[in-house]
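Colleague: Model the following, please.
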Amino acid sequence: MKKILLIGGTGYIGRNIKEYLESLNYIIKSPTSSELDATDEKKVRDFLSKEYYDVVIHSAVDNSCTKLYKDNSKVLYNSLNIFYSFEKNKKLFGKMIYFGSGAEYNKENDIKNVSEEEFGNSIPKDEYGFAKYIIAKQIENSDNIYNLRLFGVFGKYEHWKSKFISNACCKVIKGIPISIRQNVYFDYLAIEDLCKIVEWFINNKPKFNVYNVTTGKSIDLLTIAEMINGYSVDKLPIYVCKDGLAKEYTSSNQRMLNEIGSFEFTNIEDSIKELIDYYNENSERIDMYSLLY
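Modeller: Now for the predicted structure:
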């Protein structure tokens, strides 16, 4: 069984991956930030020198959309520091799985069924997207680092105060109408499917350095809201604040499917039902003030 180092294990993606892999008896070490300052290249080198890891999973993220009350001015600096602290020491581990973002394609434009070959046609203007873009460029020339480019991943442990699907689930449970700034098409992947895909990358040698990790199917927010609203005791209003459609955010997953073979994605209705059940079980943690304001 491969030995795995997980960075960002207390975050949404990392927590789910850790839970999933541990259920399969993988050997995982996931240091906290107090145990390993991943922004310090020397500390990362010293840490990696003590023990060999077959796989490093880099799920640490510095993203302003989930840091509503924190300093967001160092998103670019911290994101690059964490990545390059490991990239510089890549000879000390087998391979690294890094989670990129569809924001690498520049979210100021329509990102519609985009393929990996289209990367680089436009440079992101925001700090988060620009950091991901720089890192993706570096990974293109790496011999043991792989970029799993995520677009929309939803499920338990995500930041329900800001993430649409979880936020809508919590509102329905509390009897609050669902609001949508503007309808838009996304490609949403269930977190349980991402965990299975990550396991494939742990145990196989990919042909490419970069993969769009999506379902390959688009769905709009209004349709999702209507699905979620079906679980309300009384049918709640759904408010769409602005007419028309915002810029699309979807991708082709053909490169990934060509390599991993057939993959049965979880039906989004089933995943939403599971998420509703999860929030019902943890309803005491849902802060009404945060949902309203």
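
Colleague: Please count neighbours and contacts with C-alpha atoms only from this point.
Modeller: OK.

Colleague: all helices for the stretch 151-293 of the chain, in order.
Modeller: Using DSSP state H, counting those that start in this stretch, the helices assigned to the stretch 151-293 of the chain run over residues 164-174, 191-203, 221-229, 254-260, 268-281, 288-292.

Colleague: who wins for proximity to I7 among those?
Modeller: Closest to I7 of the helices of the stretch 151-293 of the chain is helix 191-203 (C-alpha to C-alpha; 14.1 Å).

Colleague: picking that back up, so can I have JSON lines of the helices of the stretch 151-293 of the chain showing mean neighbour count?
Modeller: Shown next, in JSON lines, are these (neighbours: other C-alpha atoms under 10 Å):
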{"stretch": "helix 164-174", "mean neighbour count": "22"}
{"stretch": "helix 191-203", "mean neighbour count": "17"}
{"stretch": "helix 221-229", "mean neighbour count": "18"}
{"stretch": "helix 254-260", "mean neighbour count": "15"}
{"stretch": "helix 268-281", "mean neighbour count": "16"}
{"stretch": "helix 288-292", "mean neighbour count": "12"}
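
Colleague: Which of those helices sits closest to Y146?
Modeller: Of all these, helix 191-203 sits nearest to Y146, with 8.7 Å by C-alpha to C-alpha.

Colleague: I'd like to know which elements that closest one is packed against.
Modeller: helix 12-23, strand 152-154 (3 or more C-alpha pairs under 8 Å, 6 or more residues apart in numbering; DSSP states H and E).

Colleague: quick one: it to chain centroid distance?
Modeller: Distance of helix 191-203 from its chain centroid, counting by C-alpha atoms, centre = their mean, to the nearest Å, is 12 Å.

Colleague: before we move on, the earlier item: right, and the helices and strands packed on helix 191-203 - which one's nearest L5?
Modeller: Judging the helices and strands packed on helix 191-203 by C-alpha to C-alpha, what sits closest to L5 is helix 12-23, at 10.0 Å.

Colleague: Please list the residues outside the closest one that contact it.
Modeller: The contact list for helix 12-23, computed with C-alpha atoms under 8 Å, 6 or more residues apart in numbering, reads 6-9, 28, 59-60, 156-159, 191-192, 195, 199.

Colleague: now with 6 Å?
Modeller: Helix 12-23 is contacted by residues 8-9, 59, 157-158, 195 when judged by C-alpha atoms under 6 Å, 6 or more residues apart in numbering.

Colleague: Throw the helices and strands packed on helix 191-203 into a markdown table and include mean neighbour count, thanks.
Modeller: Formatted as a markdown table, the helices and strands packed on helix 191-203 follow (neighbours: other C-alpha under 10 Å):
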| stretch | mean neighbour count |
| --- | --- |
| helix 12-23 | 18 |
| strand 152-154 | 21 |
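
Colleague: Now the second one, please; I'll put the structures next to each other:
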Amino acid sequence: MKKIILLTGGSGMVGSNIIKHNFSQNYKILSPTSSDLNLLNYKDLEDYIKFNKPELVIHAAGIVGGIKANINYPVKFLVDNMQMGLNILMASKTQKVKKFINFSSSCMYPKNARNPLLEDSILKGELESTNEGYALSKITSTRLCEYISREDSSFLYKTVIPCNLYGKYDDFSYENSHMIPGVIKKIHDAKNKNLEFVNIWGDGLARREFMYAADIADFIYYAVENFNKMPQNINVGLGLDYSIIEYYKIIADVIGYKGKFNHDMTKPTGMNRKLIDDKRLNEFGWSHQTSLETGIKETYKYFLDEVKK
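Modeller: Below is the predicted model:
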């Protein structure tokens, strides 16, 4: 009999990649939509878990977006994400679900923390202001997982802290996209409109670590099969990063854009660097498979086939 897994956020980028992964056929994955199950309604959520009896919950749902969205809607990023995290964790605990994978974010690390960012540096300094609300919500769910497991060791509630992610099923809108899908759309549009210049927020020297979303799905199935030895909190990334301008150049090469880049120094750029430490990940025995160039090509193909068609 297949193990029952409840996956929240099944229609998002991370959730969709988990569902589409080849290993998904080995499990019975429940992935209710937000209209089927409102994570902001605790009673409905607890009733759903009580009825379906999942053996494992993967919490990948959330309100997400880039710098612009985080700045414009800090209340929603804080309140909705925190409430969803508290509800799914406490409902799972109340219904005695013993295993839980909580998706967090590297944005919860202090803005001045030394790179590479260690899992133990959570709450050791001031947060980056541009996404503080989202970071606070993720810190809360991460700590709650720790507290639940500390109070009763039979509850294995663990947190995955991925680096920035991109890939198929991403959001390519100017309003809500993260950097890579936003840049893909921007450069694609610039090429089609024969624009001579593309604007970059800031000097382009800030560094970011982006992993292809299909790889995080692969990690999740590895974690499910090796759950007991998985650390309480674990960074999942590449162990290397690139500057913003390097991402722009690679994306421009893939798309075939020959224009130049302007730097808008009035725009915020966020943290100067966010490279996560991958020592625990290496000890856990997993590593990513997709190069940046391959991931960008696959993501742009998806954009052309599914978003722009």
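
Colleague: For the contacts of helix 12-23 of the first structure, which single residue is the most surrounded?
Modeller: Counting neighbours by other C-alpha atoms under 10 Å, G9 leads the contacts of helix 12-23 of the first structure with 24 neighbours.

Colleague: In contact with that one, which residues?
Modeller: Taking C-alpha under 6 Å, 6+ apart, we find G9 of the first structure in contact with 15, 30.

Colleague: distance of Q95 of the second structure from S105 of the second structure?
Modeller: Look at Q95 of the second structure and S105 of the second structure: by C-alpha to C-alpha, to the nearest Å, they are 26 Å apart.

Colleague: more neighbours, those two?
Modeller: Taking other C-alpha under 10 Å, Q95 of the second structure and S105 do not tie; S105 has more neighbours (22 against 15).

Colleague: With distance to F83 of the first structure added, can I get the helices of the stretch 151-293 of the first structure in JSON lines?
Modeller: Formatted as JSON lines, the helices of the stretch 151-293 of the first structure follow (distance: least, C-alpha to C-alpha, whole Å):
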{"stretch": "helix 164-174", "distance to F83 of the first structure": "28"}
{"stretch": "helix 191-203", "distance to F83 of the first structure": "18"}
{"stretch": "helix 221-229", "distance to F83 of the first structure": "32"}
{"stretch": "helix 254-260", "distance to F83 of the first structure": "23"}
{"stretch": "helix 268-281", "distance to F83 of the first structure": "31"}
{"stretch": "helix 288-292", "distance to F83 of the first structure": "32"}
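
Colleague: wait, which of those is closest to S122 of the first structure?
Modeller: Across these, closest to S122 of the first structure is helix 254-260 (C-alpha to C-alpha), at 20.8 Å.

Colleague: The first structure: matching residues for stretch 48-64 of the second structure?
Modeller: Here stretch 48-64 of the second structure aligns to the first structure at residues 47-63, judged by TM-score structural alignment.

Colleague: who touches the matching stretch?
Modeller: Outside stretch 47-63 of the first structure, the residues within contact range by C-alpha under 6 Å, 6+ apart are 2-8, 14, 75, 93-98.

Colleague: What subset of these is buried?
Modeller: Buried members of the contacts of stretch 47-63 of the first structure, scored by 16 or more other C-alpha atoms under 10 Å, are 3-8, 14, 75, 93-98.

Colleague: Can you give me the separation between the counterpart of Q83 of the second structure in the first structure and N16 of the first structure?
Modeller: By TM-score structural alignment, Q83 of the second structure lines up with N81 in the first structure. According to C-alpha to C-alpha, N81 of the first structure stands 24 Å off from N16 of the first structure.

Colleague: quick one: which of the contacts of helix 12-23 of the first structure is nearest N167 of the first structure?
Modeller: Nearest to N167 of the first structure among the contacts of helix 12-23 of the first structure: E158, at 9.6 Å, using C-alpha to C-alpha.

Colleague: just to revisit the earlier point, give me the subset of the buried ones among the contacts of stretch 47-63 of the first structure that lies in strands.
Modeller: Members of these lying in strands (criterion: DSSP state E): 3-7, 93-98.

Colleague: In CSV: those residues, plus distance to M256 of the first structure.
Modeller: Compiled in CSV, those are given as follows (distance: C-alpha to C-alpha, whole Å):
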residue, distance to M256 of the first structure
K3, 24
I4, 22
L5, 24
L6, 22
I7, 24
F93, 24
G94, 21
K95, 18
M96, 17
I97, 14
Y98, 15
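
Colleague: which two from the residues you listed end up farthest apart in space?
Modeller: Across these (C-alpha to C-alpha), the longest gap, 16.5 Å, separates K3 and Y98.

Colleague: rewinding a little: quick one: closest of the helices of the stretch 151-293 of the first structure to K42 of the first structure.
Modeller: Per C-alpha to C-alpha, nearest to K42 of the first structure of the helices of the stretch 151-293 of the first structure: helix 191-203, 26.0 Å.

Colleague: Quick one: map N106 of the first structure onto the second structure.
Modeller: With TM-score structural alignment as the criterion, N106 of the first structure lines up with P110 in the second structure.

Colleague: For burial, what's the neighbour tally of that match?
Modeller: For P110 of the second structure, using other C-alpha under 10 Å, the count is 21.

Colleague: repeat for G125 of the second structure
Modeller: Other residues close to G125 of the second structure by other C-alpha under 10 Å number 12.

Colleague: That one: what's it in contact with?
Modeller: P110 are the contacts of G125 of the second structure under C-alpha under 6 Å, 6+ apart.
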